[in-house]
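1. here is my input; please provide its structure:
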Amino acid sequence: MRLISSRQNALVTSYRSVTRRQRSKTDNRIFLDGVHLIVEAKTAGLAIQEAAFDTDRLDSRDEELLNLATSLKTENTRIVKVTKSVMSAISPVRKPSGVVAIAERPSPNLDDLLTNNRAMFLVLIDIQDPGNVGAIIRAADGGGATAVVTVGATAEPYSWKALRASMGSAFRIPVVSHNDINDLVLRARKAQLNILATTPRHGSSLFSYTFPSNPLILLGNEGAGLPREIVELVDDTVSVPMRAGVESLNVAVAAGLVVYEAYRQRRMTQ
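-> You can find the predicted model right below:
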């Protein structure tokens, strides 16, 4: 296994190009930090293109890293060892975990997903915090959602920050990016999905609401929520009851509550 000790090595530029904010839309690479995410990606069938291991951690016979390195070698992944200085240069994480990798981004097909006659979709509209995006994907996975769709200015769901927040769920549940909410609504209606909007108030109470068998649930921006013109497109609105004086919940918290109530009801009718 080749050792790289220079921060000027081309490998540093390659990894940094994956984690930078402004990237080509045709670049389908994603950055993975840590054994857990890399194993989750492998389990989901993603191709791990290359990996870099902290040489000190390998030399200390870290069993978890050694097992992963052995596994990746059998899959013809390009593997190198790097010094701590190089690892800190290629990883945006404050405390790199000892191994990073580049994998190919999943590419699920929205039209295929819409054919599920008992689907539950979460649609994230202009949710800008990658931590919130990742947390919602994790909740959607746990709550049995069919897929997550990101729209508008929503943070990139496969960015390294969102992936760390989703804890591998982005590899277990399909996550699709779509440009046009109006087109998505039209497709959802053709697929006979019921379109719901989450609103801070004035919607049906989550405590008493009966979810349809195939909901498409819209979640809006952290500060502004859903635009009025989008709320006007939906079949129903749902609100989480709150104590007086509380304006709203964090969008990831609200998403978790809504998803798990829908999940509870769906399990009761199976």
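2. going forward, measure contacts between C-alpha atoms and count neighbours the same way
-> Fine.
3. run through who's touching the helix or strand hosting residue 252.
-> Residue 252 is located in helix 251-268, with elements delineated by DSSP states H and E. Applying Cα atoms under 8 Å, 6 or more residues apart in numbering, the external contacts of helix 251-268 come out as 132-133, 135-136, 139-140, 143-145, 206, 210-211, 213, 219-222, 240.
4. report the secondary structure element holding the residue lying closest to residue 69 once chain neighbours are set aside.
-> Leaving aside its sequence neighbours, residue 69 sits nearest to residue 79 (Cα to Cα, 6 or more residues apart in numbering; 7.7 Å). According to DSSP H and E, residue 79 maps onto strand 78-82.
5. follow-up on the earlier one: among the contacts of helix 251-268, which lie within helices?
-> 132, 133, 135, 136, 139, 140 (DSSP state H).
6. what is the neighbour count of residue 155?
-> By other Cα atoms under 10 Å, the residues close to residue 155 number 22.
7. ignore what I typed, I meant residue 114.
-> 21.
8. isn't there a strand covering residue 101?
-> Yes: according to DSSP: H, G, I helix; E, B strand; the rest coil, residue 101 belongs to a strand.
9. gap between residue 164 and residue 173?
-> 15 Å (Cα to Cα, to the nearest Å).
10. what of residue 258?
-> 17 Å.
11. so which of the two has more stuff around it?
-> Set residue 258 next to residue 173 and count neighbours by other Cα under 10 Å: residue 258 wins out with 23 against 20.
12. thinking again about what came up before, buried sites along the helix holding residue 252?
-> Using 16 or more other Cα atoms under 10 Å as the test for burial, helix 251-268 gives 251-252, 254-263, 265-266.
13. now the other sequence, so there's something to compare against:
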Amino acid sequence: MAGNDGRHGGVRKTNKKGAQKGSGGQIRRGLRGKGPTPKAEDRVYHAAHKRKLERQRREKGRHQREQTELVVGRNPVLECLHARVPSTALYVAEGAANDERLSESVRLAADRSIPVLEVNKLELDRMTGNGMHQGIGLAIPPFEYADIHDLLADAAQSPKPGMFVILDNITDPRNLGAVIRSVGAFGGNGVIIPERRSASVTAVAWRTSAGTAARVPVAKETNMTRTIKEFQKNGYQVVGLDAGGDHTLDTYDGTDNVVIVVGSEGKGISRLVRENCDTIMSIPTEPWVESLNASVAAGVVLSEFARQRRLAQ
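-> Predicted coordinates:
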């Protein structure tokens, strides 16, 4: 019968096919698109990639320089060196006229192992943004702020009751520096300032503190109301200084854990901060004196509380 013949050519051919070996999809995957070609600067073997890395390195260095404050002027630089403000370098312009202040600044820097770098006057102009540097500049690194929880923990370890100052609406770094100095002088544990709308620990604050900023911790907090509640939770009485308070310094007992809140001379303490204080206290003064400078007010209260604590020992 046709089709049953086993001889070659006698087998019926059909279009049916069984399982066959295939590429396993490799050809199909090979034909698939690989997406857009990467930019030249993203290809590690390309010269543009090396230029990109160099550009990033320069930008990082510029950012670090911007964070470093440069104190300029012969008197300010000398004051910072006398106050032992942390410094990373002393820049002196080539050909700068020498005088006693410049010589003493170089000597103090050398004594403290601060690098003294001679730079071109135009370079110092560029670094300072103006030509008013008098041929000298001192590089100050960013201040390292403390953490509020660390301050509370350290105060809890001390046998003495804690005493802190919170500054609200204080924008003058000289006031901040003076408060830091008073806190150190009268046995306080630290200063807390807001993250925004507040003076920071700059070279001016360092100078005004007469170097005590090296030993008095300063914390920077974003939410002062929350900070006050954190102190209260840890057993602190929060006293806001303001004229016409319900207590006066003459009658207030400052021998326990206390936080002194000081506002600006003009605006005073902000509403939310005032509402969360346990007590509003005033400082007795002559009637014709309208108000005290913020740093003076803080110093007066710190001194009185320190006196009370000495008598209570």
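14. follow-up on the earlier one: please pull up the equivalent of the residue nearest to residue 69 of structure 1 in structure 2.
-> In structure 2, the residue paired with residue 79 of structure 1 is residue 116, using TM-score structural alignment.
15. now do the same contact list for its match.
-> 89, 90, 91, 92, 106, 109, 110.
16. export those as JSON lines, with columns for distance to residue 279 of structure 2.
-> Output for these, formatted as JSON lines (distance: Cα to Cα, whole Å):
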{"residue": "89", "distance to residue 279 of structure 2": "46"}
{"residue": "90", "distance to residue 279 of structure 2": "47"}
{"residue": "91", "distance to residue 279 of structure 2": "49"}
{"residue": "92", "distance to residue 279 of structure 2": "52"}
{"residue": "106", "distance to residue 279 of structure 2": "50"}
{"residue": "109", "distance to residue 279 of structure 2": "47"}
{"residue": "110", "distance to residue 279 of structure 2": "50"}
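17. returning to that earlier point: ok, average deviation of the strand holding residue 79 of structure 1 from structure 2?
-> Averaged over the aligned pairs, strand 78-82 of structure 1 sits 3.0 Å from structure 2 after superposition, using mean Cα distance after the TM-score superposition for structure 1.
18. off-centre distance for that strand?
-> 27 Å (Cα atoms, centre = their mean, to the nearest Å).
19. swap in stretch 108-120 of structure 2?
-> Mean C-alpha position of stretch 108-120 of structure 2 versus that of the full chain (Cα atoms, centre = their mean) differs by 25 Å.
20. burial count for residue 53 of structure 2?
-> Residue 53 of structure 2, neighbours per other Cα under 10 Å, totals 12.
21. which residue lines up with it in structure 1?
-> For residue 53 of structure 2, no residue is aligned by TM-score structural alignment.
22. can you tell me the element residue 53 of structure 2 falls in?
-> Using DSSP H and E, the element containing residue 53 of structure 2 is helix 47-67.
23. how near is the residue in structure 1 that residue 253 of structure 2 lines up against to residue 238 of structure 1?
-> By TM-score structural alignment, residue 253 of structure 2 lines up with residue 210 in structure 1. Separation of residue 210 of structure 1 from residue 238 of structure 1 (Cα to Cα): 10 Å.
24. between these two, which is the more surrounded one?
-> In terms of neighbours (other Cα under 10 Å), residue 238 is the more surrounded of residue 210 of structure 1 and residue 238; the figures are 23 against 13.
25. show me where the stretch 1-150 of structure 1 has its strands.
-> 2-4, 29-33, 48-54, 78-82, 99-104, 121-125, 147-151 (DSSP state E, counting those that start in this stretch).
26. kindly reformat those as a markdown table containing distance to residue 232 of structure 1.
-> Output for those, formatted as a markdown table (distance: least, Cα to Cα, whole Å):
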| stretch | distance to residue 232 of structure 1 |
| --- | --- |
| strand 2-4 | 56 |
| strand 29-33 | 36 |
| strand 48-54 | 43 |
| strand 78-82 | 51 |
| strand 99-104 | 38 |
| strand 121-125 | 15 |
| strand 147-151 | 17 |
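27. so which of those gets nearest residue 111 of structure 1?
-> Evaluated over those, closeness to residue 111 of structure 1 peaks at strand 147-151, with 11.6 Å, by Cα to Cα.
28. what's the matching range in structure 2 for the helix or strand that the closest one is followed by?
-> Following strand 147-151 of structure 1 in sequence order, the next helix or strand is helix 160-166 (DSSP H and E). With TM-score structural alignment applied, helix 160-166 of structure 1 matches the range 203-209 in structure 2.
29. which residue packs closest to the match of residue 253 of structure 2, ignoring adjacent ones?
-> residue 265 is the one closest to residue 210 of structure 1 (Cα to Cα, 6+ apart), at 7.7 Å.
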